[in-house]
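1. 3D model of this:
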Amino acid sequence: MKIEIENYESSLLHLPNAGKQIIGHEQLDEIVVYQAYNNSIANYTVANQKLGGSKFSYERMSWIKPNFLWMMFRCGWAEKENQERVLALWMKKSFLEKILSEAVPSTYKPHLYKDIKDWQRDLKQKEVRLQWDPDHSPYGGKPERRAIQLGLKGEMLEQFGQQEITLIEDVTDFVKEQHEYVKSRQLNHLMIPVERTTYINDAKTRNRIGISKENEEN
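-> Sure thing, here's the model as predicted:
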C-alpha cells in the first residue's frame, strides 16, 4: 500500500478541532480521495486503473471524499451493501484544485449568488457539487470540524475517471483490519492514513467554497 499510515490518536494532534477544512493524504504533488463500490465495479476499476465496468455509469453523479474516517462512516467500514470495497484513488493535487474551482454548493448560499435562480442555473450548468458535512470519529461521533465531499458528473467525471487518476489502490483489507480495533475499543492500536490540512492555492477558490480563515496559511 502506497499510503502512509499513523496512529489515530497521534493524528488528532495535527488536525484542527473545528471549521471547514479539507483534510487529506498527500505525497508530493498527489492527493488521495476515497470511493466505495460493489465487487463488480471495484474489480474492474483496480484491474484497469480507471473507473468503469458494466455496473458503473458515467451518466450519474459520483462522489469523492478525501477524508478517510468520513468515508468509513459513509460505507460502514466496508460493510454496507454495494460499498463492500474501499478504493483509494490518487490524483494530482492540481486536478483537485480544478475540481474545486468548478464546485457549486449543494445548498443555496446568498453571499455567492444574487438569487436562487442564479444558483439553480449554476447547479444545472456546472459539473461539480460540493457538500460540507460533519466529520466523524471512528465511532461515528461528530466533531465540530466539517469534512468535504465532491460530486462529479459529465465531462468532469469522465476526465477524473479515465484520465486524471494516477493510481488506484484497493484498501479494503486494511479497512477491515482497522475496523477490528474499532469494534474492540482499542483506539490506541487503530491506524489511519496520514492526513493533514490541505492547502488550496487559489484565494478565490478558498473563499468561494468556504474554507475557514485559519486554514489559509500553509
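
2. make it CA atoms for all contacts and neighbour counts henceforth
-> Fine.

3. residues touching the spatially most central residue of the chain, list them.
-> Residue closest to the mean C-alpha point of the chain, counted by CA atoms, centre = their mean, is residue 65 at 1.2 Å. Listed by CA atoms under 8 Å, 6 or more residues apart in numbering, the contact set of residue 65 reads 33-35, 71, 148-150.

4. and the longest helix for the protein?
-> helix 172-183 (DSSP state H).

5. buried sites along that helix?
-> Neighbour counts over helix 172-183 (16 or more other CA atoms under 10 Å) mark 172, 175-176, 178-179, 181-182 as buried.

6. so where do the strands sit in this protein?
-> Counting by DSSP state E, the chain has strands at residues 5-7, 18-20, 23-24, 26-27, 30-37, 62-64, 85-92, 103-105, 128-134, 144-152, 165-170, 191-193, 196-197.

7. may I see the buried residues of helix 172-183 organised as CSV, with distance to residue 23 added?
-> Below are the buried residues of helix 172-183 laid out as CSV (distance: CA to CA, whole Å):
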residue, distance to residue 23
172, 20
175, 18
176, 22
178, 20
179, 21
181, 22
182, 21
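
8. just the terminal-to-terminal distance for stretch 31-49.
-> 16 Å (CA to CA, to the nearest Å).

9. now tell me what touches the longest helix of the chain from outside.
-> Contact partners of helix 172-183, identified using CA under 8 Å, 6+ apart, comprise 77-78, 84-87, 138-139, 187, 189-192.

10. please provide the structure for the following sequence as well, for comparison with the first:
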Amino acid sequence: MTSLYEIRADYDRETIVVYQAYSSQIADAALKAQKFVAPFSFQRMTWIKPSFLWLIHRSNWGQKPGQTRILGVRIRRDGWEKALSLGVLTSPEKQVYASRKVWEQEFNKAPVHIQWDTERSPRGAALPCFSIQVGLSRHIIREFVDEWIVSIEDLTPVVRKLNAIRKGSSKSLKRFLPPEKVYPVSAEWGRKLLISR
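-> So this is what the prediction gives:
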C-alpha cells in the first residue's frame, strides 16, 4: 500500500534517477557534455524529481513551452541524500516545526527546499499520495552538476510514445514506465521530511 508521503524512485545501490524538463537548447548542451552547461542557469533554483509520472504530467507530456525535452539524470545517491539532509519543507508543517517563525528561519537559510505534490496516475489522474521534488539553490547547484551527475539520458522519444499510447488506446502504460520503488530513509529523515514509516 502506498503511503501518503514516501519517496518512490528508480535507483540502485549507488545511483538514483531524477527527472527534469528543459528547452532543446539546454537539453542538447547537457546531453553532449553529460552535465549541465550554458545556457543552463547556475543562478536560480533547479528542481529535481524522482517521479517520472509527476514530471511528465507537470510538463504536459513535454508540450509546455521551455519544457519540451525530458531528461533522466542519474545522480549519486550520496549527493541525493546530502540534498535531503539539507532540505527544509516549503510549508510550515506543524508535525515538523515548533512554530512558523522557526520554519521561516530555517527555510530562508536552507540551500535545499523540499516540496510534496500530488502524485499522478499513468493517465494523469490525481492520486491520494504525494511525490517529492527537491529544489537545489544556487549555493549547491555547482556541486550537483560537477560531483553528483553520473549520466544524462534523453527520454523525450519515450515520453512522446507514451503520450501517443495514452491518447490513442486503453492499453496500459505501466510496462513502459521506469521501475520505481520506495526509497529507504531513516526515522530521523522521515520525521523531518513528513515521510511516514
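
11. thinking again about what came up before, same list (the strands of structure 1) but as a markdown table, adding mean neighbour count and distance to residue 111 of structure 1.
-> Formatted as a markdown table, the strands of structure 1 follow (neighbours: other CA atoms under 10 Å; distance: least, CA to CA, whole Å):
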| stretch | mean neighbour count | distance to residue 111 of structure 1 |
| --- | --- | --- |
| strand 5-7 | 15 | 39 |
| strand 18-20 | 18 | 17 |
| strand 23-24 | 22 | 25 |
| strand 26-27 | 18 | 31 |
| strand 30-37 | 23 | 29 |
| strand 62-64 | 18 | 25 |
| strand 85-92 | 23 | 30 |
| strand 103-105 | 23 | 12 |
| strand 128-134 | 20 | 16 |
| strand 144-152 | 21 | 19 |
| strand 165-170 | 19 | 34 |
| strand 191-193 | 20 | 35 |
| strand 196-197 | 18 | 25 |
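
12. so for residue 46 of structure 1, which of the ones you listed sits nearest?
-> strand 165-170 (6.0 Å; CA to CA).

13. the closest one aligns to what range in structure 2?
-> Per TM-score structural alignment, the counterpart of strand 165-170 of structure 1 in structure 2 is residues 149-154.

14. on that earlier part again, among the contacts of residue 65 of structure 1, which pair sits farthest apart?
-> Comparing all pairs in those by CA to CA, the longest separation belongs to 35 and 148, at 13.3 Å.

15. closest one to residue 118 of structure 1 out of the contacts of helix 172-183 of structure 1, please.
-> Taking CA to CA as the measure, residue 118 of structure 1 sits nearest to residue 87 out of the contacts of helix 172-183 of structure 1, at 35.7 Å.

16. could you find the counterpart of the closest one in structure 2?
-> That one, residue 87 of structure 1, aligns with residue 71 by TM-score structural alignment.

17. residue 182 of structure 1 too?
-> If you follow residue 182 of structure 1 across to structure 2 using TM-score structural alignment, you land on residue 166.

18. quickly note the distance from that match to residue 173 of structure 2.
-> From residue 166 of structure 2 across to residue 173 of structure 2, the span is 7 Å (CA to CA).

19. before we move on, what about residue 160 of structure 2?
-> From residue 160 of structure 2 to residue 173 of structure 2 the distance is 12 Å (CA to CA).

20. name the nearest residue to the residue in structure 1 that residue 18 of structure 2 lines up against, sequence neighbours excluded.
-> Using TM-score structural alignment as the criterion, residue 18 of structure 2 maps onto residue 33 of structure 1. Nearest non-adjacent residue to residue 33 of structure 1, counting by CA to CA, 6 or more residues apart in numbering: residue 66, 4.1 Å away.

21. now swap in residue 193 of structure 1 and tell me
-> What sits nearest to residue 193 of structure 1 in space, not counting adjacent residues and going by CA to CA, 6+ apart, is residue 5, at 4.1 Å.

22. touching, that neighbour and residue 196? I think so.
-> No: with contact defined as CA atoms under 8 Å, residue 5 of structure 1 does not count as touching residue 196 (11.8 Å).

23. what do those two both touch?
-> Common neighbours of residue 5 of structure 1 and residue 196 (criterion: CA under 8 Å, 6+ apart): none identified.

24. for the residue mapped onto residue 156 of structure 1 from structure 2, what are its contacts?
-> Superposed on structure 2 with TM-score structural alignment, residue 156 of structure 1 falls opposite residue 140. By CA under 8 Å, 6+ apart, residue 140 of structure 2 lies in contact with 111-112.
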